[in-house]
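>>> below are the sequence and a predicted model for it; my questions follow.
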Amino acid sequence: MARLDFAQGGLVPPHTHPRATEILFVLEGSLLVGFVSTDNKLFAVTVNAGDVFVFPRGLLHFELNVGKGKATAIAALNSQNPGVQAQAAALFGSGISDVVLEKAFGLSEKAVDHIKSKFAA
């Protein structure tokens, strides 16, 4: 389990847990939450204090504070070793070839360099 404290506009960036389903209980505030299914369909909703949302195991998901103040939530995962992989950092901070990223995302070399600079060690 983890307590998540969000500043106004705070974000848990898109990530996955390859070995666990996550359930999120909102204690305070409003969060835009969502996940992307295996057929690339976005399921997103705003959850408020007292609401619960489930992120299926292994699917890309995120949380964003869309309220007018702070937000607090409790996340529980059904594994003591859920794993976590932040997608942007994995793609642009891991050393994947610029050519691969340019072709995969239809980006220019300059755009890839700019994005990669945000994830440099």
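Alright, I've got the coordinates.

>>> for the rest of this, base every contact and every neighbour count on C-alpha atoms.
Fine.

>>> doesn't residue 51 make contact with residue 28?
No. Between residue 28 and residue 51 there is no contact under CA atoms under 8 Å: 9.7 Å.

>>> who's more crowded, those two?
The neighbour count for residue 28 versus residue 51, taken as other CA atoms under 10 Å, is higher for residue 28 (19 against 15).

>>> what sits against the more buried one?
By CA atoms under 8 Å, 6 or more residues apart in numbering, the contact list for residue 28 reads 48, 49, 50, 70, 71, 72, 73.

>>> where's the residue nearest to the spatial centre of the chain, which helix or strand?
Residue closest to the average C-alpha location in the chain (CA atoms, centre = their mean): residue 14, at 2.2 Å. When elements are assigned from DSSP states H and E, residue 14 belongs to strand 11-16.

>>> comparison target, given below:
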Amino acid sequence: MNNLLVFFTFSLLVCLSHAIEVDFCVADRSLPRGSQGYACRDPATLTTDDFVYTGFRGGRTITNVPGNNVTLAFVDQFPALNGLGISMARLDFGVGGVIPVHSHRRSEVIIVSRGSIIAGFIDTNNTAYYRRLEVEDVMIFPQAILHFQVNVGTTPATAFVSLNGANPSIQFTMNSLFGGNLPADITQQITLLSNAEVMRMKRAFGTA
């Protein structure tokens, strides 16, 4: 399985990276991020450690209500990704755990390394494409499309994803509707939910 993950990562780096005019541009996070990413650190200050990310090692403790633990390797966590057009994340699921409906501004590939999950996306025609994925199965989620993952096995599950952007963002639909500063009366109007249900959801997401 380790060899498969190495091949998966290497293939994505080759296929999804964007051309840049220098060999690399490790992010200088002491400076503001621009529309094309961060400015580059001085190559003379870099070592091999700057190109290695160890954040996916080890087990995970899952304590949140959705029953997941997401470990990001976006440019803010792994500055060497700056300008390369790629990022990764590790998804850990407790039994019954979910990654709720969300979207990114980039496309995503997922590979299951442990357990069994249902993964899917919903296109702009409201057609759902979903499948039970087992270990070593791969699925693609197109750019900006709503998608989700659910652990349907009897044991914890783990998957790894890669996205074709160093900072692809994550927007959870429920958090956007109920976890931000959108007033309850507007939320009620645009979701067709009752005021009582809107307030229940806002309390669940900590804004009421």
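Alright, I've got the coordinates. What you see is a predicted model; the values in this text were computed from it and never measured.

>>> circling back: now do the shared contacts for residue 28 and residue 51 of the first structure.
Joint contacts of residue 28 of the first structure and residue 51 (CA under 8 Å, 6+ apart) do not exist.

>>> so where is the strand holding residue 14 of the first structure in the second structure?
Counting by TM-score structural alignment, strand 11-16 of the first structure lines up with residues 98-103 of the second structure.

>>> mean deviation, that stretch versus the first structure?
Following the fit onto the first structure, the mean deviation recorded for stretch 98-103 of the second structure is 0.8 Å by mean CA distance after the TM-score superposition for the first structure.

>>> any buried residues in that stretch, and which?
Judged by neighbour count (16 or more other CA atoms under 10 Å), stretch 98-103 of the second structure contains these buried residues: 98, 99, 100, 101, 102, 103.

>>> can you redo those as TSV with distance to residue 149 of the second structure?
What follows is these, written out as TSV (distance: CA to CA, whole Å):
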residue	distance to residue 149 of the second structure
98	6
99	5
100	7
101	8
102	10
103	12
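
>>> quick one, strands of the first structure?
2-6, 11-16, 22-28, 30-36, 42-48, 52-55, 61-65, 71-77, 85-86 (DSSP state E).

>>> what range in the second structure does the shortest one sit on?
The alignment of strand 85-86 of the first structure onto the second structure (TM-score structural alignment) covers residues 171-172.

>>> what's next to that stretch, contact-wise?
100, 101, 102, 103, 104.

>>> report the separation between the last one and residue 201 of the second structure.
If I follow you right, that is residue 104 of the second structure. 23 Å (CA to CA, to the nearest Å).

>>> count of neighbours near residue 116 of the first structure?
For residue 116 of the first structure, the neighbour count with other CA under 10 Å is 19.

>>> corresponding residue for it in the second structure?
Under TM-score structural alignment, residue 116 of the first structure pairs with residue 202 in the second structure.

>>> wait, doesn't that match sit right on residue 176?
No. Residue 202 of the second structure lies out of contact with residue 176 (CA under 8 Å); the separation is 10.6 Å.

>>> what residues are shared contacts of these two?
With CA under 8 Å, 6+ apart, residue 202 of the second structure and residue 176 have no common neighbours.

>>> residue 9 of the second structure: what's it in contact with?
residue 162.

>>> that older thread, not counting sequence-adjacent ones, nearest residue to the residue nearest to the centre of the first structure?
Distances taken as CA to CA, 6 or more residues apart in numbering place residue 62 nearest to residue 14 of the first structure, at 4.6 Å, with adjacent residues excluded.

>>> one more: residue 157 of the second structure?
Closest to residue 157 of the second structure by CA to CA, 6+ apart is residue 115, at 4.2 Å.

>>> how close does that neighbour sit to residue 176 of the second structure?
30 Å.
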